[in-house]
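> When you get a sec, could you give me coordinates for this:
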Amino acid sequence: MAQGLACRRGGRDVFAGVGFEVRSGEILELRGPNGVGKSSLLRLVAGLVDRTAGDIALQGGDEELTLPEQAHYVGHLDAIKPPLTVLENLRFWGEMLGEGSVEPRAALEAVGLSALAQFPAYTLSAGQRRRLSLARLLCAKRPVWLLDEPTTALDRASRETLYGLVRAHAADGGLTLVATHDDLPLQARRLEMRRAA
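From the prediction side, this is the model:
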């Protein structure tokens, strides 16, 4: 639940007075034109940007962990280590973020990258890099997924895979916040963001 969130970056107010509630198993789409703060809001929830006002909390989560420690953030950059193999990248994230419900090889299978497991990540196309980044969601179980334009560089089949992952996460009680300009075929509520006054 979030109330009265405000964010200031680079000396300007990005957004103010933003509030929302996402329940277990729900998906919230962040919509609005470029520059209204969709990415900044996701980064704020992820703990990467400070809020200048408001409150945000995860109810029903692990009380020993902060909200950012219970969230996966997939942003514009794919956070891949190019010299490591595809499989080594996932193992790295699994070790860093904690054990997940899916073993790295199975996560690669889920996103259609198992044939590339031993290839260096720098050899991947933009769409393959995006799929590798999304496979990270499966390698460390987190109740909150924060996805910033997740369909970027994905072909139709890969988009369907992504939608399936998000639906499965929701069915398992997970929460997803997704910033997008696309019409996603997901049962989602929308939060229309506007420029700060």
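> When you work out contacts or count neighbours from here on, use the C-alpha atoms and nothing else.
Fine.
> Sketch out the strands for this structure, chain order is fine.
2-9, 12-20, 27-31, 53-56, 71-74, 144-148, 175-179, 189-192 (DSSP state E).
> Against which helices or strands is the first one packed?
Helices and strands touching strand 2-9, by 3 or more C-alpha pairs under 8 Å, 6 or more residues apart in numbering; DSSP states H and E, are strand 12-20, helix 38-45, strand 53-56.
> what does the longest one give?
Using 3+ C-alpha pairs under 8 Å, 6+ apart, the elements in contact with strand 12-20 are strand 2-9.
> switch to 10 Å and redo it
Counting contacts by 3 or more C-alpha pairs under 10 Å, 6 or more residues apart in numbering; DSSP states H and E, strand 12-20 packs against strand 2-9, helix 38-45, strand 53-56, strand 189-192.
> one step back: relative to residue 124, which of the strands of the chain is closest?
For the strands of the chain, proximity to residue 124 was assessed by C-alpha to C-alpha; strand 71-74 is nearest, at 17.6 Å.
> Following up with a second sequence; could you model it the same way so I can compare the two?
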Amino acid sequence: MQLAGPNGAGKTSLLRIVAGFSVPDEGAVLFNQQPINKYYEEYAQELLFIGHKTGVNTQLTAIENVQYWLQINGYQDTPDLYPILAKLGLVGLEDVPVRMLSAGQQRRVALVRLWLSDCKLWVLDEPFTALDKSGVAYLQQRFGEHLKTGGAILLTTHQDLTTHFDNLQTVTLEYRH
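I've put the predicted structure just below:
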């Protein structure tokens, strides 16, 4: 599902509510027919949130960021990260502090999580920000793979999706004064 609408319409706010980071003024977000605030730990295990900001530590290298993310998320075995970094165009940059990378390269470091996570629900706020055309295409390819395995994606983007996704639903939010 894609959330569309102009800046200020509430897309990011809605994503934050769905992720459980903010509380709605009315209603509730349900997971397995239960409010997420009552079962947040179980819900969070099925959720991967990547916000508009990359959420990477700029003092660490790409490899260190990914290893840290794996560790804090309870992954016991560290996969070979180099093939994933290579696919994302980060070969030769894996040991460079993230602060030295371009905005697009920093985004790619954050997006490595999409190749490593086994979460069913991905909540993504502007995932294409700072990516070039090949990065956008590759990311959309990954979306298709995730959807084919029964995963779900809720995202915002100001860019048009260039890949056709069966069952894509778009909800357009309107800005109200």
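> Could you quantify their similarity as a TM-score?
Once superposed, the chains reach a TM-score of 0.85 (TM-score structural alignment, normalised by the length of structure 2), with 168 aligned residues with a C-alpha RMSD of 2.3 Å.
> picking that back up, show me which of the helices and strands packed on strand 12-20 of structure 1 has the highest average neighbour count.
helix 38-45 (a mean of 23; mean count of other C-alpha atoms under 10 Å).
> after superposition, how close is that helix to structure 2?
For helix 38-45 of structure 1, the mean deviation from structure 2 after alignment is 0.8 Å (mean C-alpha distance after the TM-score superposition for structure 1).
> which residues in structure 2 does that helix align to?
Alignment note (TM-score structural alignment): helix 38-45 of structure 1 is matched to residues 11-18 of structure 2.
> residue contacts, whatever residue of structure 2 lines up with residue 178 of structure 1?
Under the alignment by TM-score structural alignment, residue 178 of structure 1 pairs with residue 155 in structure 2. Applying C-alpha atoms under 10 Å, 6 or more residues apart in numbering, we find residue 155 of structure 2 in contact with 1-4, 11-12, 15, 49-51, 122-127, 170.
> residue contacts, the closest residue to residue 88 of structure 2 other than its chain neighbours?
With C-alpha to C-alpha, 6 or more residues apart in numbering as the criterion, residue 88 of structure 2 has its nearest non-adjacent residue at 6.3 Å, and that residue is residue 108. Listed by C-alpha under 10 Å, 6+ apart, the contact set of residue 108 of structure 2 reads 54, 62, 85, 87-90, 102, 127-131, 135, 139.
> what separates the alignment partner in structure 1 of residue 108 of structure 2 from residue 45 of structure 1, distance-wise?
Using TM-score structural alignment, the partner of residue 108 of structure 2 in structure 1 is residue 131. Computed as C-alpha to C-alpha, to the nearest Å, the residue 131 of structure 1 to residue 45 of structure 1 distance reads 23 Å.
> circling back to that earlier point, can you report how many residues neighbour the residue nearest to the match of residue 178 of structure 1 when sequence neighbours are not counted?
Computed as C-alpha to C-alpha, 6+ apart, the closest residue to residue 155 of structure 2 that is not its neighbour in sequence is residue 124, at 4.6 Å. Residue crowding around residue 124 of structure 2 was assessed by other C-alpha atoms under 10 Å; the count is 22.
> now swap in residue 98 of structure 1 and tell me
12.
> Surely it is in contact with residue 140?
Yes - shown here, residue 98 of structure 1 and residue 140 form a contact pair, counting by C-alpha atoms under 10 Å, at 5.4 Å.
> Now do the helices in structure 2.
11-19, 40-45, 62-72, 82-87, 103-111, 113-116, 133-148 (DSSP state H).
> Between these, which one is closest to residue 97 of structure 2.
helix 62-72 (7.0 Å).
> Off-centre distance for the closest one?
The chain centroid and the centroid of helix 62-72 of structure 2 are separated by 15 Å, computed with C-alpha atoms, centre = their mean, to the nearest Å.
> and if you look at stretch 180-196 of structure 1?
Per C-alpha atoms, centre = their mean, the centroid offset for stretch 180-196 of structure 1 relative to its chain is 14 Å.
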